[in-house]
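Engineer: The following block contains a protein sequence and its predicted model.
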Amino acid sequence: MCKGVPFHLRICLLLACGLLTACHPRQPPVQVVYRFDEHRWLELKGWHCEGELWFVDQQRGIRSEVQSQFYRIFTKPYINASERYIAIPSWRTSGVMNISKDYGRTWQNSSVTGDEDDGTTRPAYDDIVSLTVVNDQGFLLTRQGRIYMSSHPFDDPRLAPGGPGIDYTIMFRGRPRQYHISPQFPGPGWGLEYIDPPRVLNKLVHKHQTNFQNLPEAIPEVKDYRGWTHMRCDLGAGLK
């Protein structure tokens, strides 16, 4: 095809082709990695199952960025049966999840507080068995049988703007000390803190808040779930 073309022109043509290719790189693949139901799903944009994570709700017209980069899928059983409250875990991460309390419109980070046998305050990823979200509450089960859970899906009304706040007493060296939680500084709000109630609740001020009282002792049954039970991702997407 290049017969009769001077050698220096061939080199220029090859360089030009290379520059055109560099200026028009392949776009990262987009794949659905999880379905909550027929109209809600998670999209991952990136190579080798790592990249941006997006939430889509067709019925409500929501498309929101959950994580801007470096997201990798959660590899354990995962059921998210709630619509308003969504908790999205990720690979090798047991302390922070992406949380939405408004049907996926906005996202915040969660925290995890426990008392593990090795002295840490959160379970190791390898110890996690599953994450279940039901009744607007999240339940993180470990192989030791512990259940890290979020609060009931409401804030203590005493901590609402204009509320009285919460007064409580702590015994210190045999003497009572009075403390107050102000509505001006109510804390993170419902659904953002996962705790292991039997091991840590009595050590936390959360025990005085109504949304952390009478928590379930077991993971509630999930009924009529239409979504996936695991995240899925094709490592070779876009490379074939």
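Structural biologist: Looks like it came in fine. Numbering: from 1, shown residues only.
Engineer: going forward, measure contacts and count neighbours with C-alpha atoms only.
Structural biologist: Fine.
Engineer: so how far is the longest helix along the chain from its chain's centroid?
Structural biologist: Using DSSP state H to define each element, the chain has its longest helix at helix 7-23. Put simply, helix 7-23 sits 46 Å off its chain's centre (Cα atoms, centre = their mean, to the nearest Å).
Engineer: Doesn't residue 87 lie inside a strand?
Structural biologist: Yes - assessed by DSSP: H, G, I helix; E, B strand; the rest coil, residue 87 belongs to a strand.
Engineer: and it, what is it in contact with?
Structural biologist: Contact analysis of residue 87 by Cα atoms under 8 Å, 6 or more residues apart in numbering lists 80, 97-100, 133, 138.
Engineer: hold the first one in mind and look at this next one:
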Amino acid sequence: MNSLAQAKEPPVQVVYRFDDHRYLELKGYDCEGELWYTDTIRGIHTEPVSQFYRIFTRKFVHPSERYIAITGWGVGGFIVSRDHGQTWQSVGFSPGPNEPNGDDYAPREDVTSFTVVNDQGFLQTKHSLYTSSKPFEDPRILPGGPGIPYTLENGKVQVLEAQYPGEAWGMVYMTKLGLEGTTQILKTNWQNLPDHVPEVKNYQGWDHMRCAMDAGKAK
């Protein structure tokens, strides 16, 4: 079979740059396909999303290096890494009601920006701020810790223990409304969350993802 008859490899294009050594690549046609993360200094090249990824089109600012969080076109959740991009996990919104109408997620049309700074993510919508927790675990719910006692409405005392500590840091996004009445709010890494997205100064990366729809197509 000659080269002209062989299947053509899908195009690969850089769709986001965090800085001079970290970037995201999309492999596929029509701005949809595999998403790859590369860190040239640490020698990391991993695949956060294996297929059907479509870029996030709102403002995106991401100076954070250890905690990396990516969302896509539909903003239905997040793909996150807590180890500089070596491994990835899917993360959702809180199971509780984050929105005034009772929904647990932010509607795509309401999202205005996503910022990841100091190992913490901030998704801003028209009327809410979704955040991940501060980037550490409450020592009271680590193995060997005393646990966190709390009192139910009926007066019964319970203890949040290391065996069932709830979501790990960075692995769920909540609004302050969504935190109310949950055990997450008992932990120190969910205390004193900001009401606004922290200011990012001197950011060297892109502030939006970019994608050429006609990449790889014959002119």
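Structural biologist: Perfect, I can see it now. Nothing here was measured: the structure is a model prediction, and the numbers come from that model.
Engineer: Most neighbours out of the contacts of residue 87 of the first structure, which is it?
Structural biologist: Using other Cα atoms under 10 Å as the neighbour test, the contacts of residue 87 of the first structure are led by residue 138, with 31 neighbours.
Engineer: So which of the contacts of residue 87 of the first structure sit within strands?
Structural biologist: 80, 97-100, 133, 138 (DSSP state E).
Engineer: wait, which of those is closest to residue 23 of the first structure?
Structural biologist: Using Cα to Cα, residue 98 comes nearest to residue 23 of the first structure of these, at 34.5 Å.
Engineer: Spatially nearest residue to the corresponding residue of the second structure for the closest one, not counting backbone neighbours?
Structural biologist: Using TM-score structural alignment, the equivalent of residue 98 of the first structure in the second structure is residue 79. By the measure of Cα to Cα, 6 or more residues apart in numbering, the closest residue to residue 79 of the second structure outside its immediate chain neighbours is residue 90, 4.6 Å from it.
Engineer: ok so the one you found is a helix residue?
Structural biologist: No - with three-state DSSP as the criterion, residue 90 of the second structure is located in strand rather than a helix.
Engineer: is it true that it touches residue 72?
Structural biologist: No - with contacts counted by Cα atoms under 8 Å, residue 90 of the second structure stays clear of residue 72, the gap being 11.9 Å.
Engineer: Which neighbours do the two have in common?
Structural biologist: Shared contacts of residue 90 of the second structure and residue 72 (Cα under 8 Å, 6+ apart): residue 78.
Engineer: Check which helices and strands the strand ranked longest in the first structure sits against.
Structural biologist: Of all segments of type strand in the first structure, defined using DSSP E, the longest is strand 62-71. Packing partners of strand 62-71 of the first structure (3 or more Cα pairs under 8 Å, 6 or more residues apart in numbering; DSSP states H and E): strand 51-57.
Engineer: The strand it packs on corresponds to what range in the second structure?
Structural biologist: Going by TM-score structural alignment: strand 51-57 of the first structure matches residues 33-39.
Engineer: who's in contact with the matching stretch?
Structural biologist: Here stretch 33-39 of the second structure makes contact (Cα under 8 Å, 6+ apart) with 21-28, 44-54, 85.
Engineer: List buried residues within the residues you listed.
Structural biologist: Neighbour counting with 16 or more other Cα atoms under 10 Å marks 22-28, 45-49, 53-54, 85 as buried within the contacts of stretch 33-39 of the second structure.
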